[in-house]
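Engineer: give me coordinates for this.
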Amino acid sequence: MNGPASVSDAARAWQGPRPPWHGRYVTLDGMRGIAALAVALFHFNISQAPHGYVAVDFFFALSGFVLATSYLPRWQAGMGTGEFMLKRLVRLYPLFLVGVALTTVVGLARLHSGGDTSLSLRTILISTGINAAMLPSPLTNTLFPLNVPAWSLFYELVANFLMIVLLFRLPRVGIALVCALSAWWFVPAVVDNGSGNIGAVWHEWPIALARTLYSFGIGMLIARMPQPEHRPSSWVGVACLVAIAAMLMADPQFLSATAYDLACALLVSPLLVWCGSRFEPSRRFARIAWFVGEVSFALYAVHWAVIEPMRYFKDDLHYNAVLMAFVFLGACLAIAWLCVRWIDVPARTLLSGVLRRREKAQRLRHAALP
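Structural biologist: Just a heads-up that it's a prediction; the model follows:
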């Protein structure tokens, strides 16, 4: 769920005179933001985004494309597994930890008030400690019981590791074979399950891994296609933004949920990544697309903590559901922006500086060897 810009680029984006989307895949940024909003809306009120969970397949395809575009040349130049995984942790961990912290606070508050006693204090505390290490909890059926959507971030790290140790070494036909085998495992599971909403619990791990590797591999294949030297700004970029919103919020009656989810995961999401990587929106939409993309990961990481407080107004006080959906998404965007501005950018800048000094020291030590 990350873009190709570096931490220093992200820091300048908030204060530099140059448009912050300069050099970015703006359409992909915007689609990532819309997808994150759809996931949040699905969790808040499933009827308003009934297939919002297939955004995860889009995220994995997008991540495969972005990481292959950004890191394959660096791997070919000698980047090691440890260096790559450290960079991924720097990118993911600050906001991941914020999400764990916020959802734990909400979980403790609900336990104290009696609003949710399904998890004991012991389970909450131990699971929080394990989850904070980006590992699933062995105490519950749900991998991340207090921040359920974090399961996909765990599989993102798994896919990142497999990419640097295996997938980068494979030719295109090898990656295509990985995608075919993953689809062969994933499709029957979706048919048996009745939907593509799979991956958050322990017993689904083989299907979740297949789901991840299919989309991730497809994204890598798209990155290894010939890329245009220039991405024109046109209505096609705007159409991509509309298309992903329609995909995640539609509920067509002429298709079963199974068929729709498989079509979105196997065909539509990769097609949107391919199209979004070749066209940009017009300038009037670029700022909005960049902004929702910039806060998308933060929104995904923290939105679960906002759901229960907001549901009180929707379910208990019976406020208008559509109004509350807008209030909920507005609150998520505001919190996400604050997290990016005051936590994520400073933390990644600091951690990236530590990594650069570490790499420089290693180069100096190697240069000093006889």
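Engineer: CA atoms for contacts and neighbours, from now on please.
Structural biologist: OK.
Engineer: skipping adjacent residues, who's closest to Gly194 in space?
Structural biologist: If the residues on either side of it in the chain are set aside, Gly194 comes closest to Thr258, at 5.4 Å by Cα to Cα, 6 or more residues apart in numbering.
Engineer: helix or strand for that neighbour, which one?
Structural biologist: Assignment of secondary structure by DSSP states H and E places Thr258 within helix 257-263.
Engineer: can you give the contact residues for that helix?
Structural biologist: Contacts of helix 257-263 with the rest of the structure, by Cα atoms under 8 Å, 6 or more residues apart in numbering, involve His51, Val54, Val187, Val190, Val191, Gly194, Ser195, Gly196.
Engineer: can you give me how far it is from the chain middle?
Structural biologist: A distance of 21 Å separates the C-alpha centroid of helix 257-263 from that of its chain, computed with Cα atoms, centre = their mean, to the nearest Å.
Engineer: one more, for comparison:
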Amino acid sequence: MTDSSVPDATVSGKPHYEVLDGLRGSAAVLVVLFHIMGMTVSWADSGQLLHHAALAVDFFFGLSGFVVAYAYDDRWKTMSTGQFFATRLVRLHPLVLLGAVLGLLSFTLDPFATNQKAIPMATVLVDFALACLVLPHPSLPNRWTDSHSLNSPAWSLMQEYIGNIFYALVLRRLNTWLLSLVMLIAAGFLIHMVWHSNTMDQGSDWTTIWGAPTRMGFSFTMGLWLYRIRNAFPKIRLGWVVLTGVLVAIFAVPRVPDAIAHGNGLYEAFAAIVLFPLIILLGAHSEIGKLEMALCKVAGRISYPVYILHFPFLFIYMNFINFRKPPLTTAYMAGAGAFVIVMVFAWLALKLYDEPVRKMLRPLTGRKA
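Structural biologist: Got it, this is the predicted structure:
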């Protein structure tokens, strides 16, 4: 039994940044709430309380860059590129596969959207095969224009893989000044995107697919850079609870009215470029007590399964709303039920599937089982 008052260890035996793990869990839960609220009101902004929670993806990318640099920057003399890729695949891909299976079941067995059953099974199975490889596939009915139609959040996992590839082949070799230059160029592309689209919520669908590498390119590189210069900043310690409140506040700011030209996009870019790096630094420098440590451990462990597995359940909820058109009170009750189901299933998937499978596959990474 692990001691909840002691930080977990990374693959190389280093203690986790537990507050950052906890914040990843906080952001994952906020994403689920954002999607449930959006589906309930057909994505009308007036019914959404977390107007900017789509930015959680950018926060995830930044956290990933920081944690990858922490876990691997000093290991390259004893670790091959192949071992790095194997380690990352073992960490990420079991849940990608489970998410694809859930997406297939959600699409084919959905009791509310009967038009989905009219799609040839061969087409669905081709999409499923691509989903297992975390590759984009043609959009299916009742899935908007999503590039990963069976399990929408997988679009960001594809970007995570791309970021890891660039880290292993290029970015880790750059000195801090060159990495800074890459980050600034990526920030320029990001600002150009939001200047024209007035939103950071780009990249998950075929119409805005080039927004995906634009978002990842800045935030992941920023996370790598931030780890290298982390000690150059004052060590202000706020802790997980306070920083979660800050995240909620950033997401809950009302959408900037369209009358203020470019205002919404610039606010969201400011959050990604300025506020999220500050939160990551504050989280990395935080020291917390035993209770908060235990909560951060749970939140961190459940964050990835919550994020990557929630959409197949919410697709069914969405189709219930769209096809049955229940009263708003019923919709809210169903949304609350969907939230509980997602949380319980994510924990069960972690304990009964993800952790045992990763333990079994660990020898493939060059580590002992």
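Engineer: could you get me the TM-score between them?
Structural biologist: TM-score for the superposed pair, counting by TM-score structural alignment, normalised by the length of the second structure: 0.83. Supporting figures: 341 aligned residues with a Cα RMSD of 2.8 Å.
Engineer: ok, now how distant is the residue nearest to Gly194 of the first structure from Ala183 of the first structure?
Structural biologist: Distance of Thr258 of the first structure to Ala183 of the first structure, given as Cα to Cα, to the nearest Å: 14 Å.
Engineer: okay, these two: which has more neighbours?
Structural biologist: Taking other Cα atoms under 10 Å, Thr258 of the first structure and Ala183 do not tie; Ala183 has more neighbours (22 against 18).
Engineer: that one -> the second structure?
Structural biologist: Across the two structures, Ala183 of the first structure finds its equivalent in Ala187 of the second structure, going by TM-score structural alignment.
Engineer: what comes up buried for the helix holding Thr258 of the first structure?
Structural biologist: Ala257, Thr258, Ala259, Tyr260, Asp261, Leu262 (16 or more other Cα atoms under 10 Å).
Engineer: which of the residues you listed lies closest to Arg341 of the first structure?
Structural biologist: Using Cα to Cα, Asp261 comes nearest to Arg341 of the first structure of the buried residues of helix 257-263 of the first structure, at 34.8 Å.
Engineer: show me what the closest one lines up with in the second structure.
Structural biologist: Under the pairing rule here (TM-score structural alignment), the equivalent of Asp261 of the first structure within the second structure is Glu268.
Engineer: who's in contact with stretch 242-261 of the second structure?
Structural biologist: Counting contacts by Cα under 8 Å, 6+ apart, the residues outside stretch 242-261 of the second structure that touch it are 23, 26-27, 30, 45, 49-53, 55, 263-264, 267, 271, 279, 283.
Engineer: can you do 7 Å?
Structural biologist: Residues external to stretch 242-261 of the second structure that are found in contact with it (Cα atoms under 7 Å, 6 or more residues apart in numbering): Leu23, Ser26, Leu49, Leu50, His51, His52, Ala53, Gly263, Asn264, Ile279.
Engineer: how about the fourth one, what does it touch?
Structural biologist: Under the criterion of Cα under 7 Å, 6+ apart, the contact partners of Leu50 of the second structure comprise Phe34, Phe251, Ala252.
Engineer: pull out the buried members of those.
Structural biologist: Phe34, Phe251.
Engineer: can I get the contacts of Leu50 of the second structure in a markdown table with secondary structure and distance to Gly211 of the second structure?
Structural biologist: Written out in a markdown table, the entries for the contacts of Leu50 of the second structure read as follows (DSSP: H, G, I helix; E, B strand; the rest coil; distance: Cα to Cα, whole Å):
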| residue | secondary structure | distance to Gly211 of the second structure |
| --- | --- | --- |
| Phe34 | helix | 20 |
| Phe251 | helix | 20 |
| Ala252 | helix | 23 |
